[in-house]
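**Q** sharing a model that was predicted from the sequence below.
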Amino acid sequence: MPRIARFIRNDRQTVYHVISRTALPGLPIKDTDKDYLLGLIKRLSRLYFVDVLGFAVMGNHFHLVARMHPEDEISNSDIIKRWQDYYGDKVEMPTDRMAEVKKRLCSLGAYVKDIKQNFTRYYNKKHRRKGFFWGGRFKSMIVQEGSTLVNLLAYVDLNPIRAGIVKKPENYRWSSLGYHTQTGNKDGLLDIDFGLKEWNELDPKEIVRKYRQFVYETGAVDAGKGKTIEKKVVEKARKKGYKISRVERFRYRCRYFTDSGVIGGKDFVQEVFDQVKHLLGSKDERKFTPVGGVEGLYSMKRLGAGCDRQI
């Protein structure tokens, strides 16, 4: 069966939700392994032209929300600086292959491949084993910035809540909200430009506070899948500082945030569809599915087949 096409946009900054699962049974990714995987994400994000917006490293998979930058935004001096900062003076920059290096450092596929391959080498050496660790290629979807992105980030940060690992999302240190809270966003790993103009905030601390409020209010809603944040925990957090704002009776429709090809407002989904419909093997106009519980949010399933291509 042909591989399903991956949707990639190279002509503008684009946010992707990446998911990759292990091929091994059980929960092979232990706490020390989570630390190592997070360290890889941090190190490689200094090399690649990517903004990390969110993540959750779990026992058998990881989520990564990242904004990739297009090649035409990147100068040769940017490439050289990143290269030298990452490799130091010991590894000479191949200036005769500048175009090739630039293409790679702006590639979602190369970025995630580096993360996964480096982790596999680490894990196999640690356990004196050989073979695959990850279960095939990673899944990715294009995400519209703004309210769609914030809803997605909440879904990602609530993974450890749904799994019953912690009672408060920031208590899980291998997630973006945990990283914000426990480290103060050490080394500036996480970008907090969510594109949500409604918040009208420039103060980083206030943006994180509002995001934390959104995650709590969202996580308190019983979606019928997994555990929720206990009401007494939410009430306690409210009393400590954030005001109650308009709360959508948001019910997780997990498949939209994991199986879609594109997710966002209807106009955004239509725009991307027009760019990628040649990959879908169908001339029919695609009908977009509204995501229940979130007004104005639509999803386009990735139903076509073909090879990995870029637009």
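**A** That came through fine. Given the structure is predicted, the values throughout are model-derived calculations rather than measurements.
**Q** rest of the way, CA atoms for contacts and neighbours
**A** OK.
**Q** by contact count, what packs against the biggest helix by length in the chain?
**A** The longest helix of the chain (DSSP state H) is helix 108-127. Using 3 or more CA pairs under 8 Å, 6 or more residues apart in numbering; DSSP states H and E, the elements in contact with helix 108-127 are helix 31-47, helix 98-105.
**Q** list the residues that contact the residue lying closest to N118 once chain neighbours are set aside.
**A** Excluding its sequence neighbours, the residue lying closest to N118 (CA to CA, 6 or more residues apart in numbering) is L40, at 7.7 Å. Applying CA atoms under 8 Å, 6 or more residues apart in numbering to L40 gives the contacts 115, 118-119.
**Q** same question for T181.
**A** So T181 contacts E170 (CA under 8 Å, 6+ apart).
**Q** what is the neighbour count of the spatially closest residue to P290 that is not a sequence neighbour?
**A** Distances taken as CA to CA, 6+ apart place Y298 nearest to P290, at 4.3 Å, with adjacent residues excluded. Other residues lying near Y298 total 24 when counted by other CA atoms under 10 Å.
**Q** from the chain's centroid, how far away is the helix or strand encompassing D274?
**A** Using DSSP states H and E, D274 sits within helix 266-276. Relative to the chain's own centre, helix 266-276 is displaced by 20 Å; criterion: CA atoms, centre = their mean, to the nearest Å.
**Q** try this one side by side with the last:
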Amino acid sequence: MAREWREEYKGGIYHVIARGNNKEYIFKEGIDKGYFIKQLKEYNDTMGYRVYGYVLMDNHYHIIIQTFDKKLQEIMHQINNKYSKYFNGKYNRVGHVFQGRYKAILVQDERYMLKLLRYVHQNPVRAGLCRLVEEYKWSSDIYYRENIKGFINTLIIYNMLDKDTIGAIHKYKEFMAEPEEMNYSTLKAIGDEAYVVLCMSRKEEKQRRRLDELLFDTGISLIEYEQIKSGSRKRKLTEYKLRYAIAAKEEHYTLKEIGEHIGMTAISIKNMLDRYET
């Protein structure tokens, strides 16, 4: 059976949902939720993604995340795997903590971010755990409500509401108090309907593979990947660069696109390929 098609690209914003295996709890105590948030913060520093919002329920979580150089599947594997080891160790259990693969819904249009954030923050209210959004401790609401400087990137939401921060906070509070009618967990993509239709029509088409995928397919380690991405000229990396360039050329990327992705000029890529062909 073919793997479900998923739109993914550098700078992509996703609504990520992960649920407990067999609907079991993935967070049994507040300290569990605190540990998960700690990992979300720490991996944010090392993997370079942005988090715009989250809520941790007892048997599932929602995160609004933007990826850059790291693939979403790599980020989520690190976060979920680390937490699973913690959870199984703490509760002396074995087996899967999460139910299969996480669900990732592409946010195509940033204008929908505000309503999506409201949907995420209102999860505990809909579940009957509290009456108001601000009463629930385990969400990113407080970062917006109190303008807390931390790992939650609040600027994009504030700018949608008001150019003035104080005005944006006031409008945020009013917006969160209004009910969100859309269920953002059931969509294939969030944004323009035409784009969603386009995505569905492309399921059966062969997609050009992303440059990062081609780079990882050369067999490099994460350390070597970071070295290449930072423009390192270490001799041991040349073979990986060549494999990457050959594969990218076969995928019909331009020499400029191939080079910019690993800190090289188009001329340097051409010279490297020319030496290989001779």
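**A** Right, received. Where do you want to start? As the structure is a computational prediction, the values presented were derived from the model and not from experiment.
**Q** what is the helix holding D274 of the first structure packed up against?
**A** Counting contacts by 3+ CA pairs under 8 Å, 6+ apart, helix 266-276 of the first structure packs against strand 260-264, strand 298-301.
**Q** the shortest one corresponds to what range in the second structure?
**A** Residues of the second structure matching strand 298-301 of the first structure by TM-score structural alignment do not exist; the stretch lands nowhere.
**Q** how about the contacts made by G54 of the first structure?
**A** When contacts are taken as CA under 8 Å, 6+ apart, G54 of the first structure is in contact with 63-66, 153, 156-157, 175-177, 190.
**Q** in the second structure, what residue corresponds to it?
**A** Counting by TM-score structural alignment, the partner of G54 of the first structure is G53.
**Q** how about the secondary structure of its match?
**A** Using DSSP: H, G, I helix; E, B strand; the rest coil, the structure places G53 of the second structure in strand.
**Q** what distance do you get for it to Q39 of the second structure?
**A** G53 of the second structure sits 15 Å away from Q39 of the second structure, going by CA to CA, to the nearest Å.
**Q** if we can go back for a sec, how about the helices and strands packed on helix 108-127 of the first structure in CSV, adding distance to E271 of the first structure?
**A** Converted to CSV, these look like this (distance: least, CA to CA, whole Å):
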stretch, distance to E271 of the first structure
helix 31-47, 28
helix 98-105, 24
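**Q** between these, which gets nearest to F214 of the first structure?
**A** Ranking those by proximity to F214 of the first structure (CA to CA) places helix 31-47 first, at 24.1 Å.
**Q** hang on, I75 of the second structure packs against M47?
**A** Yes - the pair formed by I75 of the second structure and M47 meets the contact definition of CA atoms under 8 Å, at 7.2 Å.
**Q** to R238 of the first structure, which of the helices and strands packed on helix 108-127 of the first structure lies closest?
**A** Taking these one by one with CA to CA, helix 31-47 is closest: 30.0 Å.
**Q** the closest one against the second structure, how far on average?
**A** After superposition onto the second structure, helix 31-47 of the first structure sits on average 1.1 Å from its aligned residues (mean CA distance after the TM-score superposition for the first structure).
**Q** the helix holding D274 of the first structure vs strand 260-264, what angle?
**A** 140 degrees (axes from the mean of the first three to the mean of the last three CA atoms, to 10 degrees).
**Q** so which bits of helix 266-276 of the first structure are buried?
**A** 266, 269-270, 272-273, 276 (16 or more other CA atoms under 10 Å).
**Q** next: stretch 117-129 of the second structure.
**A** Neighbour counts using 16+ other CA under 10 Å place 117-125 of stretch 117-129 of the second structure among the buried residues.
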